[in-house]
Structures are given as structure tokens and as C-alpha cells.
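Student: Okay, here's the prediction I keep looking at, along with the sequence it came from:
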Amino acid sequence: MEFITTDLLWSLLTIIFIDLILAGDNAIVIGMAARQLPAEQQKKAIFWGTAGAISIRLVSSLIVIWLLQIPALMMTGGVLLIWIAYKLLTDKKDHNTIASHTSLSAAVRTIVIADGVMGIDNVMAVAGVAHGDLVLVATGILITIPLIIWGSTAFIRIVDRYPIVVYAGGAILAWTAGGMIAGDSLIAKYIPLLTQLKWIFSLTIVAAVLGAAILNKRHTVNAQSHIDNDQTIRGEHQA
């Protein structure tokens, strides 16, 4: 199969990994939205909700890929992706705000809307990796969605046990962001050196994002430690 090149295979694997990293918790949303339905309707809610989510994801990807062809928007998307990578490494996601429903239509609607909102970062990252190849995007989505639905629990356990997987995802997003910024037509026109040194620039972005995330984590741990110490001291005084 000569049309399957190393670059194409690498891009597809990267898209699948990004999909899993950014959308691995979407199955939790699906489960929470459908958990109060009767057992026979839960499967229908998951099926139709997933079908709607895939459709929206494909349309969104098409729109984003088209927009990224406009000068400066590729660079803007890269900057946004840097923020997404940082938030991935520092945010604690809370799914408690996802409402469950007792009607099939309401559950499906919640699944589709939630996935659409949560999938914005996913679409942006995948579009950056695909370099305008909608077939590649669609293949990645069609492969990943079943994995998200039926294998997300196992993947989430892996992420919880091996946090380095999340850092690998953040690094890939930051690397993609660097490539998007350096590959923008305006950058190529006015700062050609940055385009020529794209690898170095991307590595710098990766180092900056990972470094900022690690510093944020240390600051959070230290702040929590001070809070715990203050509470212990107050408890001792009250005793």
C-alpha cells in the first residue's frame, strides 16, 4: 500500500493520541448524561449521542481546516493551542455539572452539546496535525470515537497511574502549536528565519509549556501545604 507513507502513519497516530488525551473523559460525560435512563435506552442514547458528536466533530474540523488556510489564523490557532496544552497539564476537570436525564432525547441532546463544547480544543489540535487533510482527520475520528466510548475507562486509569502520558500529550500539542505558528504564511513572508528554524522553535515552545506547567504544579502543592499547616496549627490551638 504505497499511499501509506511514514509521515501519514505518524500523523494518524498523533491524531489518535491527541483525540484520546483531549477527549478521553468524554465517555464520562456520556455515561453521566445517560445514567438515569432505563438500560435499553442507555445504549440508544450512547449510539445516537455519539453519532451526533461525530457529525459535529467532522463539520467543525472542516470549518477549522478551511479557516486555518487564511493568513494569520494558523498563527492564532497555534497560540490558542499553546494555551490548550498548558490547560491540559494544569486543569482539574470536573464533570459534576453534567446533568443526567430520564428522557432519551434530552440525554442525546446533552451528549451532543457537551461533546461539541468540549471538543473545540480537540478539533483545533487535530486540524493543526492534519495540515488540511480532511480524510486524515475523519479517519482519526472514526478510529478514536469507539475507543473513547468503550475503552476510555481503561485509558483514564492509565493516565491516573502514569501522569507522564498527559505530559506527553501536552508536549505533542505544544509541538503542533509551534509548527502551526512557524508555518503560517505571514510568518514565512516576514520572519523566514523562524520558518527555517521551525524544529528549534517548536522545541522551545514544548520546553516553555512543560516548564510553566511544572512550576504551576509546584506552586499549587506548596500553597496547599501551607493551607494544611495553617489548619493543623489552628486545630492544635483550639484543642
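Tutor: On my side now, so go ahead. The model shown is predicted, which means the values in this text are computed figures rather than measured ones.
Student: drop to CA atoms for contacts and neighbour counts, all remaining ones
Tutor: Will do.
Student: Show me what the helix or strand hosting residue 109 is packed up against.
Tutor: Under the criterion of DSSP states H and E, residue 109 resides in helix 104-118. Counting contacts by 3 or more CA pairs under 8 Å, 6 or more residues apart in numbering; DSSP states H and E, helix 104-118 packs against helix 26-34, helix 39-67.
Student: Helix or strand next in line after that helix, which one?
Tutor: Next in sequence after helix 104-118, counting helices and strands by DSSP H and E, comes helix 120-130.
Student: ranges for the helices of the chain?
Tutor: 6-23, 26-34, 39-67, 73-90, 104-118, 120-130, 134-161, 164-183, 185-190, 192-196, 198-238 (DSSP state H).
Student: quick revisit: list the buried ones in the helix holding residue 109?
Tutor: Residues 104, 107, 108, 109, 110, 111, 112, 114, 115, 116, 118 are the ones in helix 104-118 that count as buried (16 or more other CA atoms under 10 Å).
Student: coming back round to it: relative to residue 96, which of the helices of the chain is closest?
Tutor: In terms of CA to CA, the element of the helices of the chain nearest to residue 96 is helix 26-34, at 8.6 Å.
Student: before we move on, the earlier item: in JSON lines, list the helices of the chain along with distance to residue 97.
Tutor: As requested, the helices of the chain are exported to JSON lines (distance: least, CA to CA, whole Å):
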{"stretch": "helix 6-23", "distance to residue 97": "17"}
{"stretch": "helix 26-34", "distance to residue 97": "10"}
{"stretch": "helix 39-67", "distance to residue 97": "18"}
{"stretch": "helix 73-90", "distance to residue 97": "19"}
{"stretch": "helix 104-118", "distance to residue 97": "11"}
{"stretch": "helix 120-130", "distance to residue 97": "18"}
{"stretch": "helix 134-161", "distance to residue 97": "19"}
{"stretch": "helix 164-183", "distance to residue 97": "23"}
{"stretch": "helix 185-190", "distance to residue 97": "41"}
{"stretch": "helix 192-196", "distance to residue 97": "43"}
{"stretch": "helix 198-238", "distance to residue 97": "24"}
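Student: So for residue 98, which of these sits nearest?
Tutor: The minimum distance between residue 98 and the helices of the chain falls on helix 26-34, with 6.6 Å, by CA to CA.
Student: The closest one packs against which elements?
Tutor: Packing partners of helix 26-34 (3+ CA pairs under 8 Å, 6+ apart): helix 39-67, helix 104-118, helix 134-161.
Student: List of residues touching the second one?
Tutor: Taking CA atoms under 8 Å, 6 or more residues apart in numbering as the criterion, the residues outside helix 104-118 that touch it are 23, 26, 29-30, 33-34, 37, 41-42, 44-46, 48-50, 52-53, 56-57, 99-101.
Student: take a look at this one as well, against the first:
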Amino acid sequence: MQIVFVNVLLGGDNAIAIAMACRSLPPRQQRLGILLGTTLGILLRIVLIGVIGKLLAIPFMHVIAAALLIWIGTQLVRPAADEPSVNPSAALWRAVMAIVWADLAMSLDNALATAAVAQPLPEGSRLVIVFVGLAIGAPVIAFGSRLILTLLDRVPSLVYIGAALLGWIAGELLMADPSVSAALYEWMAQVPGVSPAVTGALTCFAAAVLVPLLGRMAAGGARAG
């Protein structure tokens, strides 16, 4: 139940990414995209849990994940009308791959929290219990994706809010890197009254503004082209 709770609590950003990636697909493929994206997300998280220690040991891993998430968020802002004509199958797999890359970037905290919960479990049953916990929480993420997708269909401009949320998460990933956060704290310490908490909030806010802005500029450039 702890694994289910962690998965659902930290899965909201994944639901946003799934909905944004699938919004330009036909209704039938939207359902398939949500199913494939959620399933592959579970498998990816299981793999990440097994290698999370080695993964976080890579220098600037959080910065790499943040840059990846900013790029994905920028791409997901582009309206369907600006997309080049591709066959439905290619469009589906492109959406699924966008979901997988977004999951990879955003699942560091999820995998770390799940690994911490699963650590006291017997080694032989640990993987099975983790898989069951993630699988139980998956329908909630899939339902959340479908709900967000319905909102995006009715109010397309909400895609910019989704992009801003992905940008905010990218900012949090940046602040999770010790080198980056230390450099930002030292730089902002020169401004009177700016605490580390304010520095973190400003970084997240800047990333939240940057992603939809870059997406808007990319869409405008594609339309002009």
C-alpha cells in the first residue's frame, strides 16, 4: 500500500505528460497510447528501481533529466495542426516514445522513493511486491491521463499550463543536483533577503515560464516555415 501511495502521489506529472503526448491522436489511438504509455512507464520504473543507485551516481544526472524534460515539454506544446503529416501508426509510436522519455526524466524521485519503501522487504519477494504495487497504482494514473486529455480537448490552451508544470518539475530536478543548487544559492546570496527556499522557487518558476515560451516559439517557427 505504501508503494501504491507513492506511485499515485508522484504519478500526477506522468499523467500530464501522457495526456499531452496523446492529445493529437484519434480517440481510439488515444486509449491505446495511454495504455502503452502507462504499461511501459511501470516497466521502466521497475528497471530504474534496480539501478537507481548507479544512475544517481552519474555526474549531473538530474541536470540531464531536467534538460530532457524541458525539451519534451517544448515539443508537446506544438499544436497538432503544426505536426508534419504521418501515418496513424507512426504518430502513435511517436507519442508513446515521448511518454517513455518523459517517464525516464520524471521517474528518478518515484524510483528512489519506491526503492526506499521496498528496501526492508525480503530480497526474493521484493521485485514481485514492487511490481504489484506499481500495477495497482497504474489505473489511477491512466484514469488521470484520460481526465486531463478530456480537459485538453475542451480547452486546448490548457496545454500551456501542462507545459509549465513540466517546466516546474524540470526546475525541481535542477535544484536536486548538489552542484547546481550550491552555485545558484551562492549567486542569489548576493541579493539581500533571498533565502535558499526563494532561490529554489525562482528557479522552478523560471523553468515553468521557459518551457511553454520555447514551445510557443517553436510552433510559431514551424508555422512560418
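Tutor: The structure has been received and is ready for your questions. Here the structure is a predicted model, which means the values were calculated and not measured.
Student: What's the TM-score once they're superposed?
Tutor: Scored against TM-score structural alignment, normalised by the length of the second structure, the superposed chains reach a TM-score of 0.56; 185 aligned residues with a CA RMSD of 4.4 Å.
Student: on that earlier part again, and the helix holding residue 109 of the first structure, how far out from the chain middle?
Tutor: Centroid separation for helix 104-118 of the first structure versus its chain: 18 Å, with CA atoms, centre = their mean, to the nearest Å.
Student: Same question for stretch 92-107 of the second structure.
Tutor: A distance of 8 Å separates the C-alpha centroid of stretch 92-107 of the second structure from that of its chain, computed with CA atoms, centre = their mean.
Student: mean deviation of it from the first structure?
Tutor: After superposition onto the first structure, stretch 92-107 of the second structure lies on average 2.6 Å away from the residues it aligns with, using mean CA distance after the TM-score superposition for the first structure.
Student: still on that earlier bit, most neighbours per residue, which of the helices and strands packed on helix 26-34 of the first structure?
Tutor: helix 104-118 (a mean of 20; mean count of other CA atoms under 10 Å).
Student: That helix to helix 26-34, inter-axis angle?
Tutor: 150 degrees (axes from the mean of the first three to the mean of the last three CA atoms, to 10 degrees).
Student: between helix 104-118 of the first structure and helix 120-130, how many degrees?
Tutor: 50 degrees.
Student: quick one on the thing from earlier: want to throw the helices and strands packed on helix 104-118 of the first structure into a markdown table with distance to residue 84 of the first structure?
Tutor: As requested, those are exported to a markdown table (distance: least, CA to CA, whole Å):
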| stretch | distance to residue 84 of the first structure |
| --- | --- |
| helix 26-34 | 16 |
| helix 39-67 | 16 |
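Student: Can you check which of those gets nearest to residue 125 of the first structure?
Tutor: helix 39-67 (9.8 Å).
Student: Mind giving me the packing neighbours of that closest one?
Tutor: Counting contacts by 3+ CA pairs under 8 Å, 6+ apart, helix 39-67 of the first structure is packed against helix 26-34, helix 104-118, helix 120-130, helix 134-161.
Student: who wins for proximity to residue 170 of the first structure among the helices and strands packed on helix 104-118 of the first structure?
Tutor: Distance to residue 170 of the first structure, taken as CA to CA, is lowest for helix 26-34 among these, at 17.9 Å.
Student: Off-centre distance for the closest one?
Tutor: Relative to its chain's centre, helix 26-34 of the first structure lies at 17 Å (CA atoms, centre = their mean).
Student: now swap in stretch 22-39 of the first structure and tell me
Tutor: Relative to the chain's own centre, stretch 22-39 of the first structure is displaced by 17 Å; criterion: CA atoms, centre = their mean.
Student: just stretch 17-34 of the second structure next, same as before
Tutor: 16 Å.
Student: ok, now stretch 223-230 of the first structure?
Tutor: With CA atoms, centre = their mean as the basis, the mean position of stretch 223-230 of the first structure lies at 31 Å from the chain mean.
Student: Stretch 198-210 of the first structure now?
Tutor: Centroid displacement of stretch 198-210 of the first structure relative to its chain, using CA atoms, centre = their mean, is 19 Å.
Student: Pull out the buried residues from that stretch.
Tutor: For stretch 198-210 of the first structure, by 16+ other CA under 10 Å, it's 198, 201, 202, 203, 205, 206, 208, 209, 210.
Student: Contacts for it next, please.
Tutor: 82, 85-86, 167, 170-172, 174-179, 182-183, 194.
Student: do you know how far residue 123 of the second structure is from residue 169 of the second structure?
Tutor: 32 Å (CA to CA, to the nearest Å).
Student: which one in the second structure is aligned with residue 28 of the first structure?
Tutor: Counting by TM-score structural alignment, residue 28 of the first structure corresponds to residue 23 in the second structure.
Student: ok, the closest residue to that match other than its chain neighbours - contacts?
Tutor: Counting by CA to CA, 6 or more residues apart in numbering, residue 149 is the residue found nearest to residue 23 of the second structure once chain neighbours are left out, at 6.2 Å. Residue 149 of the second structure sits next to 19, 20, 22, 23 when contact means CA under 8 Å, 6+ apart.
Student: Please, a PyMOL command that selects the buried ones among those residues?
Tutor: To isolate the buried members of these in PyMOL, using 16+ other CA under 10 Å:
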select buried, resi 19+20+22+23
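Student: residues near the nearest residue to residue 159 of the first structure once chain neighbours are set aside, how many?
Tutor: Excluding the flanking residues, the one nearest residue 159 of the first structure by CA to CA, 6+ apart is residue 165, at 5.9 Å. Per other CA atoms under 10 Å, the neighbour tally for residue 165 of the first structure reads 15.
Student: now residue 91 of the first structure
Tutor: Using other CA under 10 Å, residue 91 of the first structure has 11 other residues around it.
Student: Check residue 191 of the first structure too.
Tutor: Residues within reach of residue 191 of the first structure, counting by other CA under 10 Å, total 12.
Student: and it, how far is that from residue 198 of the first structure?
Tutor: For residue 191 of the first structure, the distance to residue 198 of the first structure - CA to CA - is 11 Å.
Student: Check residue 28 of the first structure too.
Tutor: Residue 28 of the first structure is 37 Å from residue 198 of the first structure, by CA to CA.
Student: same deal with residue 126 of the first structure?
Tutor: Residue 126 of the first structure is 19 Å from residue 198 of the first structure, by CA to CA.
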